[in-house]
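Colleague: Any chance you can model this:
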Amino acid sequence: MRVELDEPKCVAAGQCVMVAPEVFDQRDEDGVAVVLDETPGAELHEQVREAAAVCPAAAIRLVGD
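Modeller: Sure thing, here's the model as predicted:
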């Protein structure tokens, strides 16, 4: 699985960070999400799927999932 983030779509809600903090963080200056690990290990896949599902802007895309 590869994680992609459409930064312009991100509304800085922080839901992804709450669900998968090992994979997502937020920039200090504007709160926009950033991907810390574009190819997380299998043990994180369920958290990443949940993060994508709860993203209010649908800014997270999972490739190869």
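Colleague: going forward, measure contacts between C-alpha atoms and count neighbours the same way
Modeller: Will do.
Colleague: show me where the chain has helices.
Modeller: Per DSSP state H, the chain carries helices over the ranges 15-19, 45-54.
Colleague: Please generate a structure for the following sequence too, so the two can be compared:
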Amino acid sequence: MARLPQVVRKEPTRSTRSPRRPPRRGGGRRARSVRRVLRDRRQPVKVRVDSERCQGHTLCAMIAPEVFRLREIDGHSEVIDEEVPAGQETQVIEAVNSCPERAISTID
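Modeller: Prediction:
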């Protein structure tokens, strides 16, 4: 009777892939472009909300209440004053990056 070759079992090895990393804070390409506009500005930066894109998630008003307010009729966001007040630039960047509908933009 012929002997069958023995099967050698290898122990499971760890995956060589690196573990999934959490997303970086500060956003991607869009965040860099907004930061560049704010850094290189010669005149005050203006912020705008596209009323057709806004769905009323209210994130911008929670992040920068001095810049954005919610309309009582439909709950969509609107800008209090187009020009970003001094000291509010970082909040505006965060609001632009956090808008899920990408309805907020800056104008230089």
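Colleague: Drop the TM-score for these two in here.
Modeller: The TM-score (TM-score structural alignment, normalised by the length of structure 1) is 0.93; 64 aligned residues with a CA RMSD of 0.8 Å.
Colleague: Is it possible to get JSON lines of the helices of structure 1 that adds distance to Arg27 of structure 1?
Modeller: Shown next, in JSON lines, are those (distance: least, CA to CA, whole Å):
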{"stretch": "helix 15-19", "distance to Arg27 of structure 1": "11"}
{"stretch": "helix 45-54", "distance to Arg27 of structure 1": "17"}
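Colleague: With respect to Asp25 of structure 1, which of the ones you listed lies nearest?
Modeller: The closest approach between Asp25 of structure 1 and any of the helices of structure 1, judged by CA to CA, belongs to helix 15-19 at 5.4 Å.
Colleague: so where is the closest one in structure 2?
Modeller: Across structure 2, the stretch matching helix 15-19 of structure 1 (TM-score structural alignment) is residues 59-63.
Colleague: Give the buried residues for the matching stretch.
Modeller: Buried residues in stretch 59-63 of structure 2, counted by 16 or more other CA atoms under 10 Å: 59-61, 63.
Colleague: ok, now stretch 69-86 of structure 2?
Modeller: For stretch 69-86 of structure 2, burial by neighbour count (16+ other CA under 10 Å) applies to 69-70, 76-79, 82-84.
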